[in-house]
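Asker: Build me a model:
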Amino acid sequence: MSSLSTHVLDTALGQPAQGVQVRLYQGDVVLATGATNDDGRIAELAPKLEHGTYRLWFDVASYAAATSQDIFFPEVSVTFTVADERHYHVPLLLSPFAFSTYRGS
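Answerer: Below is the predicted model:
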């Protein structure tokens, strides 16, 4: 089984994005929820993931409101496939008009 963590960085402010609400879905079922800590991390959102397709949903609108920012994307969904037993780390880099993500370690 694989595990999952995430990290959200606000590239416009040059700091971790604290308090971002995150949900993990498989299909339409919510498997886990959490909020990023002071370092913008959720160290263990899901300790055990079977092989399959999952979606991370990030509430960017609430974070933007809390930090007094105008932002183009009110939410971000990242769909990914777990295909092996390794740890999955999915960082999210935010700016007012863009976002990027990748598979980290």
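Asker: Every contact and neighbour count from this point should use C-alpha atoms.
Answerer: Will do.
Asker: my guess is residue 11 meets residue 94, correct?
Answerer: Yes - if you go by CA atoms under 8 Å, residue 11 and residue 94 touch, sitting 5.7 Å apart.
Asker: Please provide the structure for the following sequence as well, for comparison with the first:
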Amino acid sequence: MSGRLTTHVLDLSRGLPAAGMKLQLWSLEAGEGKLLCEASTNSDGRLDAPLLEGPELVPGCYELLFMAGDYFRGSMPVFEQIPIRFNITSSDDHYHIPLLVAPGGYSTYRGS
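Answerer: I've put the predicted structure just below:
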């Protein structure tokens, strides 16, 4: 089985998936960031395809950058951008990094 990297975003202030939230995936190797992709969540708060999968999923340090300020514009969000840094240690595993977010806070964990 090939590994993959996925995410989803839940808007806790509305009790709904966060549709249309923009995000970026960065590789952080050797002290430098490299933008790997940009995407927006669908109506279910998920992406239509994995961020990385198969041979693209290599061990290393990565960052998901969620554009919460744009998503919550008009409700005075505290967090403009939410960075989540994490390590991929195995190309065979599924890494699911969800974001639970509201205008005044957020939480994350490694999901399944």
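Asker: TM-score for these two?
Answerer: Once superposed, chain against chain, the TM-score is 0.92 (TM-score structural alignment, normalised by the length of structure 1); 103 aligned residues with a CA RMSD of 1.2 Å.
Asker: circling back to that earlier point, of residue 11 and residue 94 of structure 1, who's got more company?
Answerer: Higher neighbour count among residue 11 of structure 1 and residue 94: residue 94, with 23 against 16, using other CA atoms under 10 Å.
Asker: Pull up the gap between the residue mapped onto that one from structure 2 and residue 32 of structure 2, please.
Answerer: Per TM-score structural alignment, the equivalent position to residue 94 of structure 1 in structure 2 is residue 101. Separation of residue 101 of structure 2 from residue 32 of structure 2 (CA to CA, to the nearest Å): 27 Å.
Asker: Kindly report the same for residue 75 of structure 2.
Answerer: Computed as CA to CA, the residue 75 of structure 2 to residue 32 of structure 2 distance reads 34 Å.
Asker: Next: residue 24 of structure 2.
Answerer: Residue 24 of structure 2 sits 15 Å away from residue 32 of structure 2, going by CA to CA.
Asker: Same check on residue 13 of structure 2?
Answerer: 35 Å.
Asker: Counting neighbours, go ahead and name the busier of these two.
Answerer: Per other CA under 10 Å, whichever of residue 13 of structure 2 and residue 32 has more neighbours is residue 13, with 13 against 8.
Asker: Run through the strands of structure 1 in chain order.
Answerer: Taking DSSP state E as the test, the strands found in structure 1 are 2-10, 15-16, 21-26, 29-35, 41-49, 52-59, 75-82, 88-95, 98-101.
Asker: Take those strands and lay them out in JSON lines including distance to residue 66 of structure 1.
Answerer: Shown next, in JSON lines, are the strands of structure 1 (distance: least, CA to CA, whole Å):
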{"stretch": "strand 2-10", "distance to residue 66 of structure 1": "13"}
{"stretch": "strand 15-16", "distance to residue 66 of structure 1": "14"}
{"stretch": "strand 21-26", "distance to residue 66 of structure 1": "12"}
{"stretch": "strand 29-35", "distance to residue 66 of structure 1": "14"}
{"stretch": "strand 41-49", "distance to residue 66 of structure 1": "17"}
{"stretch": "strand 52-59", "distance to residue 66 of structure 1": "11"}
{"stretch": "strand 75-82", "distance to residue 66 of structure 1": "14"}
{"stretch": "strand 88-95", "distance to residue 66 of structure 1": "14"}
{"stretch": "strand 98-101", "distance to residue 66 of structure 1": "18"}
